[in-house]
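Engineer: Pasting a predicted model and its sequence here:
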Amino acid sequence: MDDEIKVLLIEDDEAAAEMYRLRMTADGYTVIIARDGQEGLALAESEQPDLVYLDLRLPKMDGLEVLKRLRETAATAAVPVVILTNHGEPELRERGLELGALEFLIKADTTPAYLSQGVERWTEVPLSSLEA
C-alpha cells in the first residue's frame, strides 16, 4: 500500500487552490484539484483520496450536494471531508456537519499552513466517527 497521503481539493478559485496546493505539496502531500462539484465528485470516486477539502459555492454542483453524494456512494462514504468556504452562515455550517463533514473552516481564517497541518489530523479520524 502507498503511504503517500492524497488530498482532493474541490475549489473553483484558481488562486486559492494553487496557494493551498503549493503548501500541501511542499509538505509532502499529493494534491488533486477539481474546479467544480461534478469534477470533484468524479475525482473522489476515481482517485480515492485520503481527505477532501470542499468549497461550498461551486459551479455545476454545490458543495453540500457533493458532500451528500460522497456519503451516499460506497467508495467514498468514509472519506474524511473538511468544508472550506467564504460563507459562514450558521445554517450552512449546521447542514455541512449534519451531512458528515468533520470540520467547517472559513477561508479568511484558514492559512495554507493550517490546512496542511490538518491533513494528518483529519486523516487519522476513526471511520466510526463519520457515521451519524
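Structural biologist: Great, that's in hand.

Engineer: from here on, contacts and neighbour counts on C-alpha atoms
Structural biologist: Will do.

Engineer: Run the chain-centre distance for the helix or strand containing residue 83.
Structural biologist: For residue 83, the element it lies in under DSSP states H and E is strand 81-85. The chain centre lies 5 Å from the centre of strand 81-85; the measure is CA atoms, centre = their mean, to the nearest Å.

Engineer: I'd like to know which elements it is packed against.
Structural biologist: Strand 81-85 is packed against strand 51-54, strand 103-106, with contacts defined by 3 or more CA pairs under 8 Å, 6 or more residues apart in numbering; DSSP states H and E.

Engineer: Show residues contacting that strand.
Structural biologist: For strand 81-85, contacts defined as CA atoms under 8 Å, 6 or more residues apart in numbering pick out 51-57, 67, 96, 100-107.

Engineer: repeat for stretch 34-43
Structural biologist: Outside stretch 34-43, the residues that reach it (CA under 8 Å, 6+ apart) are 8-14, 33, 58-63, 66, 69-70.

Engineer: Structure two is appended below for comparative analysis:
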Amino acid sequence: MTKILLVEDNEMNRDMLTRRLVRHGFEVCCAPEGPTGVAMAESEMPDIILMDIALGDMDGWEATTLIKERASTAAIPIIALTAHALATDRAKSVEVGCADFDTKPVDLPRLLGKISACLEARAA
C-alpha cells in the first residue's frame, strides 16, 4: 500500500483529505506542522509527501528544503499544496525541490493524477 505523509496545519483540511485518500487505497500519516513533518519524513519513510505551504513558524518550503537536504529522505517526491495559485509560489516550490504543485481547495481527481505521476517517475 502506498504511504502518503500529509503535512497540513488545518485540522479540517487534514481530516477531509485523509479520509478521501484512504478511500482511494492509500495509507495516510499526518503531521500538523513543519518540524513534525520533517521528522516524520524520516521515521515513516512515506512514498510521497503532500506539503501545505502556509504552516506557521516553519513553512512548507523550509520543511521541504530540510527533507531534500537529508540523504535518507531526499528521493521522496513532494507535492506542494497551497491556496495561493501564484506563479511565484509554483516557482518557489520547484526551487526548493517539490516534484509538483497543486492548489486548494483540492480537486481530488487532479491531485490523484499528480500523485500517480510522481510515483511513476520515482519508480522509473
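Structural biologist: Now that the structure is in, tell me what you want to look at. What you see is a predicted model; the values in this text were computed from it and never measured.

Engineer: TM-score for this pair?
Structural biologist: Scored against TM-score structural alignment, normalised by the length of structure 2, the superposed chains reach a TM-score of 0.90; 124 aligned residues with a CA RMSD of 1.7 Å.

Engineer: want to try JSON lines for the helices and strands packed on strand 81-85 of structure 1, with mean neighbour count as columns?
Structural biologist: Output for these, formatted as JSON lines (neighbours: other CA atoms under 10 Å):
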{"stretch": "strand 51-54", "mean neighbour count": "26"}
{"stretch": "strand 103-106", "mean neighbour count": "18"}
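
Engineer: neighbours around the counterpart of residue 23 of structure 2 in structure 1, how many?
Structural biologist: Taking TM-score structural alignment as the criterion, the aligned counterpart of residue 23 of structure 2 in structure 1 is residue 26. By the criterion of other CA atoms under 10 Å, residue 26 of structure 1 has 11 neighbours.

Engineer: Give me the three-state assignment for residue 6 of structure 2.
Structural biologist: strand (DSSP: H, G, I helix; E, B strand; the rest coil).

Engineer: Next up, the contacts around the equivalent of it over in structure 1.
Structural biologist: Using TM-score structural alignment, the partner of residue 6 of structure 2 in structure 1 is residue 9. Contact partners of residue 9 of structure 1, counting by CA under 8 Å, 6+ apart, are 17, 31, 32, 33, 34, 40, 52, 53, 54.

Engineer: of all these, which comes closest to residue 125 of structure 1?
Structural biologist: Nearest to residue 125 of structure 1 among those is residue 52, at 13.1 Å by CA to CA.

Engineer: Give me the distance between the equivalent of that closest one over in structure 2 and residue 33 of structure 2.
Structural biologist: Aligning on TM-score structural alignment places residue 52 of structure 1 opposite residue 49 in structure 2. Using CA to CA, to the nearest Å, one obtains 13 Å as the distance from residue 49 of structure 2 to residue 33 of structure 2.
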